[in-house]
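> predicted model follows, preceded by the sequence.
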Amino acid sequence: MPSIYEKLSIRPVPYDPAFEIEEENEKETAEGIVAEMRRIIEITEKDYGRGVRTVHAKAHGILTGRLDVLPGLPKELAQGAFAEPKSYPAVLRFSTNPGDILDDAVSVPRGLAMKIVGVEGERLPGSEGDVTQDFVTANGPAFVAPTAAAFLQSLKLLSRTTDTPQALKKGLSAVLRGVGAAVEAAGGDATPLKALGGHPATHILGETFFSQAPLLFGPYMGKIRIAPVTERLKALKDQPVQVAGRPDALREEVAKIFSEGGGEWELSVQLLTDPETMPIEDASVVWPEDKSPYVPVARIVVGRQTSWGEKRTERLDEELAFAPWHGLAAHRPLGSVMRVRKPAYEMSSTERRRFNGCPMHEPASAAEIDAPKAEERAA
């Protein structure tokens, strides 16, 4: 039976620095994004008495497993962390995007951050000496803002609503869900409504996740997709979840699934083949799959386990930080939206570490991921 790669006819475009064009006032925009995120974390520190992430504060499950790089990849795909067929320990964190910890009746876009361990190679600035690679993804094929400047404007709106009473947010979310459903039924794009709280109240494990903005893939450029492949996860796509009266409904649903068995996802790459229709500096553009399909490069395998509520999962959520700029130089993030995220993520993890007095920890092996602290052993 011929391999999927034998029929692969795409011709990726090699990276050229000319594809990246710095925005006017990009440095000031980055400083503005850091300021808005600092405003969010200062509010939440007062509310919770502890530091939480400035985005994707609420986790709905922490899973440990492995990432298996597929054998037989052509040279265009055998790059960076996927250069050779091997297995890496992995940690997956499912979340929703606000910087405050909301009742799940406030229905917002979802994220999946993954950290793989034992990756060797030239590192990105700020992650020297580590052997981990992070992929930060969300459940939409493109970013909500095209540029860094537009990202700042949307973040200002988010930061101004951080301290809004949850009762008001839940009421608005219910209205936006209805409007969004009507817009999509009419063939429109409800992405902006979903970002404001109108995301359908569906199962998080049925989602497909994307890097949204591009990154290097060795000498090429591409986007990442993580999609469920086992039937028990695929069956959860668009499955409604009852969120009324269940503030942690998504945590409960994820916990139920993984208490019964494991699951698998496919990690695929879409390589840039046409700079005109697949721009680097407009993160809001969905790259056409008829020009370059997503092609699988790895399988993520997670076994039966407790996804939340143990000291282990709480420790991993507290100690680990996930960022697009943490990893190999071969997977350097590209474009203005990605560039301005670097100082923002660094500020968030630094402030969380400072406020909580808890050092961030980059594991060097599977044993370090699972090694319990003394209080866990005593429990």
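Received it, and whenever you're ready, just let me know what you need. Keep in mind it's a predicted model, so treat the numbers as computed, not measured.

> from now on I want contacts and neighbour counts done on CA atoms only, so please keep to that.
OK.

> if I look at residue 64, how far off is residue 225?
Residue 64 sits 19 Å away from residue 225, going by Cα to Cα, to the nearest Å.

> how about residue 38?
Counting by Cα to Cα, the gap from residue 38 to residue 225 is 30 Å.

> want to compare, so here's the second one:
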Amino acid sequence: MRYSTESGDPGIDDRISQPRGLGMKVFNVQGEMFDAGKDYPTQDIEFNSTPALELADTKTTKEIFDIRIKYGGDKKELYKQLEARDDTELQKSVRFYSQIAYRFGGYVVKYSLAPTGETQKKLYEKTVKPDSDRTTFSVQFCENLEKRPVEYAGKPWDDEKYPWQTVAKLVVPQQDSHIFTRKTFWEDHMVLNPWHGLKTFQPVSSPNRPRRVVHPASASLRHKHWKERDQHLEHRRNTR
């Protein structure tokens, strides 16, 4: 698993409200896979810190990316453009959620990851200790397409009428997350793609379909830069 901040700017204070992400790659998964990940028996699962997706559908995604590209270097103007939209609260918003719907065997669900260990329950009472702890993986079942839209991901499903149901428990052992080799392995070799996985866990909805093309293109570009960087470093070593 790996935590991330959407903007990718290391200078942004963690106390500033903005989406936080969590990526999880499950190894040694058995079953019928999509072509994108059939050579690697893994199931990729992505989470975000808000229950709804600000890039709610394909149209919204294009509009928001156009705004971010044009005004990304001017925070004041960027926020001005976002505040002019009807969905400004959703665009500026900050348990981890899938945000988008997925198949879950014969069902359609959204999923979440929530800490349930005693360490988290006593978080306000004492300093957090690096003990192993437990996190639950839960799902919300789609029972009504009008009240639980699948194609539009900008509306959260009501968790009072349709409560989360625990389907698995995840144990995270104590570890040093800043080991250089682990950090390098994830950043230079790991690629997360919701289309890497089982067909029974198929991504559905409008925001998920473009990922089938965008994620491989992004991964290809990253691998190209990694290769060029490694070749450059090797050349420098050989010419010393």
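Now that the structure is in, tell me what you want to look at. Because the structure is predicted, anything quoted here is derived from the model rather than measured.

> what about residue 38 and residue 225 of structure 1, which has more around it?
Taking neighbours as other Cα atoms under 10 Å, residue 38 of structure 1 and residue 225 compare with residue 225 leading, 24 against 18.

> which residues in structure 1 does stretch 138-153 of structure 2 align to?
The aligned range for stretch 138-153 of structure 2 in structure 1 is 268-283, by TM-score structural alignment.

> hmm, I was thinking of stretch 184-192 of structure 2
Using TM-score structural alignment, stretch 184-192 of structure 2 pairs with 314-322 in structure 1.

> got the buried residues for that stretch?
316, 317, 318, 319, 320, 321, 322 (16 or more other Cα atoms under 10 Å).

> now do the helices in structure 2.
Taking DSSP state H as the test, the helices found in structure 2 are 58-71, 75-83, 88-91, 118-121, 180-189, 208-238.

> which parts of structure 2 are strands?
Assigned by DSSP state E, the strands in structure 2 fall at 2-5, 20-26, 43-48, 96-97, 102-104, 107-115, 133-141, 165-172.

> how about residue 169 of structure 2, what's its partner in structure 1?
Match for residue 169 of structure 2 (TM-score structural alignment): residue 299.

> what of residue 35 of structure 2?
Using TM-score structural alignment, residue 35 of structure 2 lines up with residue 125 in structure 1.

> show me what residue 97 of structure 1 lines up with in structure 2.
Residue 97 of structure 1 maps onto residue 6 in structure 2, by TM-score structural alignment.

> how close does that match get to residue 12 of structure 2?
Taken as Cα to Cα, the span from residue 6 of structure 2 to residue 12 of structure 2 is 11 Å.

> same check on residue 63 of structure 2?
24 Å.

> what range in structure 2 matches the longest strand seen in structure 1?
Ranked by residue count under DSSP E, the longest strand found in structure 1 is strand 58-69. Mapping strand 58-69 of structure 1 onto structure 2 (TM-score structural alignment) gives no aligned residues.

> burial check on the match of residue 97 of structure 1, number of neighbours?
11.

> residue 106 of structure 2 now?
8.

> what of residue 96 of structure 2?
19.

> ok, now how distant is the nearest residue to residue 78 of structure 2 once chain neighbours are set aside from residue 40 of structure 2?
Spatially, and ignoring its direct neighbours in sequence, residue 78 of structure 2 is nearest to residue 71 (5.1 Å; Cα to Cα, 6 or more residues apart in numbering). As for residue 71 of structure 2, its distance to residue 40 of structure 2 is 39 Å (criterion: Cα to Cα).

> may I see the buried residues of stretch 42-49 of structure 1?
In stretch 42-49 of structure 1, the ones that count as buried by 16+ other Cα under 10 Å are 42, 43, 44, 45.

> am I right that the first one falls within a helix?
The reference is to residue 42 of structure 1. Yes: when DSSP: H, G, I helix; E, B strand; the rest coil is applied, residue 42 of structure 1 is found to be in a helix.

> how near is it to residue 158 of structure 1?
14 Å.

> repeat for the second one
Separation of residue 43 of structure 1 from residue 158 of structure 1 (Cα to Cα): 12 Å.

> ok, residue 124 of structure 1 - how many residues close by?
Neighbours around residue 124 of structure 1, by other Cα under 10 Å: 18.

> thanks a lot, see you next time.
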